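Chemist: the amino acid sequence is not available; the structure is as follows:
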């Protein structure tokens, strides 16, 4: 499950858990973990339930009416406000006619044509009523011409021409047809055209003749002429035999679909059309008995049955292809949707020449997408742009002085070459996100992974297909893919073994130099069992690492593809014969685009580049490619590394990661596991120790397992910093960046989905979460950036004494760094045992649903008691140290010894003045 504020209730918000937490806090010395104001970030208040009565009524030949069916339908929509593009909203319904001729791809034109009695869900411009705000079939988005154009070559009276609820115009032989160009070929006996009216006024008429050879129609730019790639959001939902159904519906904004154009200023709606079939007019002149019988048909498939192919056709009159017909459209349910302003408003907010560009950190994107509009729409602020780039690239650009600031999650390996402060602005992390169906075809929701299993996936140690097994004897005795691995099976019972599934042998990740990769491989490297496997030790079942990765040095920001096995030529894959390459690398196929990973997980789209499409004519011009076809629901398996914020926004399941090894034997494997949640991120963040050498708070991967609290910390936790020079910036830009840091430390940590707030997927950096030291540091960093005298405060709070610093960034020969007067104290982690009242470490149990990172109030007893237990000793130690140090501060000559090193944060100051765009 995900961290979305609008989807999951924090277990600590139950009355019993709140009482226990409150008792624990009352016994402590005032420390707690708090995620403020649940109502502010929780859009569940925008959930809507609507009801309506759907009917199908025929007009008999004698002029009497006959009601065929009446259904009382109720539909619930989980969220209707503060929506963002590509957000998934939960939709459920009851009382509908059960669906037959089921199609596995409910977003496809095939489902529209063949499913009988589907529950059709559409995103439409407008909110109801008349005039400009009216919702009509012409303002509803569909992806394929098959959902808007119908023609009949066998009869002039197909069901849609017999619709008793339609007007005479709608029943014409070529209803809605545009003026045809001379080049358009002959017409069928009957046609119905439904135009799509774009938000900008353009009108698209789509038909099967939409091609250069027969230009009888046009496709909108977002539509696809073929059934491949990302599914559209038009949904032909399946109603179960009890009349209920549910699905997740992806809303799109103008950023994804400009033709539809939904935005904070252009209202749209979710429209449900429960298909009951055409109410037929048997008095229609010219229609024969066969035409009337076809119109009045009740379907050829039993409820719940699968479509059997072209040899067993569906009854068109009860299919979703006729959703627009008057008989079906009159039964619609309309739920208005409200979109939050997005960062595209900044492109309309005036002069962009003075905008500040900050490069880096993909995991921060969801936060900055809400922060940017709060700045560009406020006349008292300024415009800044978060330019997504690899973290290494961003740091290198900052080192070279080509940009003014960066977002990243660690310091450069060799340190900064000029004074740069790394101010914490967010806490999030990485997720091993997944879409997996169990042996019963249902979504699996309790995946557990160990560092060794992740290492196996990344090191190309599964042979994936028999041809690789034949070609590479070094891994031939290993499992074919992870579903055959006894370690994986022991941790994840109930999952099927996938035979022809190369995608189950890899983990999709970013190819770019990303700090998410560094964090993931740090997690692997810190685990003794994973490290032993990579160093050549077999696992308890005899599986060994691919020799091409033996003793690989970790961590890394970019995972190398080291296996070069190529397959023997055969006729099974002509594209591969034409362009042979390293096969396991084709399966791994990392991507530079984080959206591709999200799409792969959301839609079950493996990224393996092993598919071959050709026409038997000129295969030499074709290349291996991804399949572009979503996996069939019930048979899906995709793993991908995303950010926690992406997992929250797109409602992705996140794997529970092992936090401490258990017995490593054939009969027992796996230790303790943690899912990303309020508690687990807060614990990890509180255990991070300030490191003055790097100027950051590294997550202590190697020591997390040493305490009970650490074993409950989510190991994918990441701190995200704003990296800003404290010398060399122009005063105006320094002031702007200082303002941004102050915002990020204060108002930017307020959870919510409005502009300027912190969206789900992040843990607020607040004193309420025991993170006041990070908040205070960022405020001190803002002062240092604003002052531009080269001072970089120490994360530990032990700032250096005022120092004369050589500089080339200003005219003066030297400047004096004046540290702010206040130091920040960071408590150390508690030792074992965890105090009474703390939650016990779960021993290899299924992870609980993820909770809201940015909305719920949480009080974590183990952290509270841990900090309370050590606070007084630490305070006493600080006082004692201050007493010892006092003579030295009064007599600085005592410190002037040969070889005294000046902090590396002050060396080689330089001006960095570059800007960049998106």
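Modeler: Looks like it arrived, so ask away. All values derive from a computational prediction rather than experimental measurement. Numbering: from 1, shown residues only.
Chemist: use CA for all of it now, contacts and neighbours both
Modeler: OK.
Chemist: the helix or strand hosting residue 488: what's the following helix or strand?
Modeler: Per DSSP states H and E, residue 488 falls inside helix 486-491. Where DSSP H and E defines the elements, the next helix or strand beyond helix 486-491 is helix 515-525.
Chemist: how far does that following helix sit from the chain's center?
Modeler: Chain-centre distance of helix 515-525: 19 Å, with C-alpha atoms, centre = their mean, to the nearest Å.
Chemist: what comes up buried for it?
Modeler: Residues of helix 515-525 classed as buried by neighbour count (16 or more other C-alpha atoms under 10 Å): 515-525.
Chemist: residue boundaries of the strands in the stretch 701-850 of the chain?
Modeler: 717-725, 803-806, 814-817 (DSSP state E, counting those that start in this stretch).
Chemist: let me have the ones you listed in a markdown table, adding distance to residue 884 and mean neighbour count as columns.
Modeler: Output for the strands of the stretch 701-850 of the chain, formatted as a markdown table (distance: least, C-alpha to C-alpha, whole Å; neighbours: other C-alpha atoms under 10 Å):
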| stretch | distance to residue 884 | mean neighbour count |
| --- | --- | --- |
| strand 717-725 | 33 | 28 |
| strand 803-806 | 21 | 16 |
| strand 814-817 | 24 | 17 |
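Chemist: let's bring in a second model and compare:
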């Protein structure tokens, strides 16, 4: 890895209007004309459709002996700065997939695998993780057996697998199992010749057998890997066909010759931070985890401090902030504030991240490898899934299961309420049970916000209290004793005692509800589980084994994925999950877009602790995502001066360069909305107060900030220095904005729109049935929530930074000409704000266009 990769992000392009005096008019005019005519700064006008880091690669296929793939073009959306993550692979110019008598994937499909190897020509078949496909994959040729129907393979044999460390065997179960492999043995092409899939690439931490991103020796670059795509047509390498479809392996020489190879460069899996460097521990909310993973390498190289980060329960993290004990983390990331006891040192709260809790999904369009682009959920549907109220949530081989009422559907995919909200989504309705709703085991501040959202919705609250929905479904009786409608909850209990004993002779061998649908270790773990389409639960017992031995659940059949779970927006973005549109208190179905997260923040009001907003999902804020979170860095003023200064450095970076969206070290990853100007100003003021060991000055929150007023929901809010007046609305493109009405640190001077937040007072949400109808006109289709989801970074929208900068140049020239006229009457002092443009438009700003 080069030294450049570890440096801070390149500063944003700036243009300044200079002081103009009559004697310098000609020079100023020429300079302005040059500003207008100069092209945008390199990279400023780029608007990458997916990840936005400019590393997408497209390759074309070739003509084979019997099948012609020369019109096939395959695009891998990102080939650099990779981690274990979801990766979109799309293609055009293919032949439509055709079923056979034995498989829905008979002919014309792609086989995709991840391989290691450092040769410039790419990997060999021995270096590829392929040949142990998930059970029930429906594909006949997903093996490592070659030698049949291939003239280039005269002898039948099994291609051995060799790990990056040199271990070799034909028994691939020693290295990867059918339950854990990331190979895709068949991906479908539609009637129009196009297709796409999300492939989970894995770095060395998840797949040591491949070693992607590992650094063998200090100073060496991380090990690259490869994505290999083998297109399959209608004939075998010898030209033959069968009614069963294709039988030969992708690793067979004739098929391997048609491969398309993409080099993948990973971030190093070893820490880039110097060994022995001063270290400061941080702890707390997982909502900031993805951001910290990208900020840490830049901080430890540019600022010479290693900030460790340990995801931990916020309640425990708050105790560490208050303990003051040496060796414990002095800074915690929290959504709810740290409240010090009376007569103790004050705690500073600095906002560092805006994100949200999401319902992530991996649901495929029926019979294809495409992900369903849109799912809607109201609070009652989420309450049903959280309370294990569907038959498939409990173990057993007869219906109804446990104490569930017979009227309760098998799964959410059979729930009339879900089907009504998602008519036309095109997913498969399976006749068998799938996986239950995935949740993490530990509680969190964000989970508490989810329960507040459920309790604020009348339909969900009634369901939690035991009332039936319009179709007769009622809550799992085991959850009634929790009384979640009146008891604050911050976790996800599973109190149902139902257990299935498959053999009465062995009563202790049983499957419980938790065994059937295990907890995830974290939000990130749940996102990874959803992407794999396998929750790792126990599905049954081996036939004939004495005593009965449990068997793992099979990975779902390609083309029939249906998985839902609770995760954070950044983890959903990393693994390329869909994110459900949720019904907000204003009656709109809203996705967790940058726009929707920002509007939610602008609508938040001050909480009981100064400087910490109250994230109230019952507040009616048009276009706001209801589960938006603001994460704070909290630290006590009782820390020693060195610690306070070091933590202030972290806060300043997080509120400054760390808010530039992008993929790579030092940047704000997908899944976050940049801090609003008001939050950024608060963070910088809090950093200064922490360093000096004092209480920060009072701050304003939400859409209104000092020095003028701003319309709630726009990023262009006023600065903190109180200077005055109202003016034009702020620009907001790709997550950046200009601010005004005074000087805002890091934001220059400028003007901002008038009016106060559109937030309104807390109010109960409308009924879900009425909201469903309202959603048709007020939801995310053409409504306030129409910008691209933060986690679905495949979409584009809004105006690119380069386009805005180009328009601003003409505005500057007009302003300058007006200044010339005014200067004829005497010297004129003009001052205009710093124009800032982002280097990369990673998370497009769809619904809000700059003017």
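Modeler: Yes, it's here. Because the structure is a prediction, the values reported are computed rather than measured.
Chemist: thinking again about what came up before, can you put the strands of the stretch 701-850 of the first structure in JSON lines and add distance to residue 422 of the first structure?
Modeler: As requested, those are exported to JSON lines (distance: least, C-alpha to C-alpha, whole Å):
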{"stretch": "strand 717-725", "distance to residue 422 of the first structure": "4"}
{"stretch": "strand 803-806", "distance to residue 422 of the first structure": "19"}
{"stretch": "strand 814-817", "distance to residue 422 of the first structure": "17"}
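Chemist: so what touches stretch 453-472 of the second structure?
Modeler: By C-alpha atoms under 8 Å, 6 or more residues apart in numbering, the list of residues contacting stretch 453-472 of the second structure from outside reads 379-381, 383-384, 407-408, 416-417, 474-475, 477, 480, 483-485, 585, 616-618, 626-627, 764-768.
Chemist: returning to that earlier point: adding distance to residue 19 of the first structure as columns, could you present the buried residues of helix 515-525 of the first structure in JSON lines?
Modeler: Compiled in JSON lines, the buried residues of helix 515-525 of the first structure are given as follows (distance: C-alpha to C-alpha, whole Å):
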{"residue": "515", "distance to residue 19 of the first structure": "39"}
{"residue": "516", "distance to residue 19 of the first structure": "37"}
{"residue": "517", "distance to residue 19 of the first structure": "40"}
{"residue": "518", "distance to residue 19 of the first structure": "39"}
{"residue": "519", "distance to residue 19 of the first structure": "36"}
{"residue": "520", "distance to residue 19 of the first structure": "36"}
{"residue": "521", "distance to residue 19 of the first structure": "39"}
{"residue": "522", "distance to residue 19 of the first structure": "37"}
{"residue": "523", "distance to residue 19 of the first structure": "35"}
{"residue": "524", "distance to residue 19 of the first structure": "37"}
{"residue": "525", "distance to residue 19 of the first structure": "39"}
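Chemist: the closest residue to residue 830 of the first structure other than its chain neighbours: which element?
Modeler: Nearest residue to residue 830 of the first structure, sequence neighbours excluded (C-alpha to C-alpha, 6 or more residues apart in numbering): residue 866, at 5.3 Å. Using DSSP H and E, residue 866 of the first structure maps to helix 861-890.
Chemist: what is that helix packed up against?
Modeler: Under the contact definition 3 or more C-alpha pairs under 8 Å, 6 or more residues apart in numbering; DSSP states H and E, helix 861-890 of the first structure sits against helix 15-26.
Chemist: the helix it packs on aligns to what range in the second structure?
Modeler: On the second structure, no counterpart of helix 15-26 of the first structure exists by TM-score structural alignment.
Chemist: how about that helix: buried residues?
Modeler: Buried-residue list, helix 15-26 of the first structure, by 16+ other C-alpha under 10 Å: 18, 20-22, 24-25.
Chemist: quick one: secondary structure of residue 57 of the first structure?
Modeler: Put simply, residue 57 of the first structure is strand when judged by DSSP: H, G, I helix; E, B strand; the rest coil.
Chemist: pretty sure it sits against residue 276.
Modeler: No: between residue 57 of the first structure and residue 276 there is no contact under C-alpha atoms under 8 Å: 9.7 Å.
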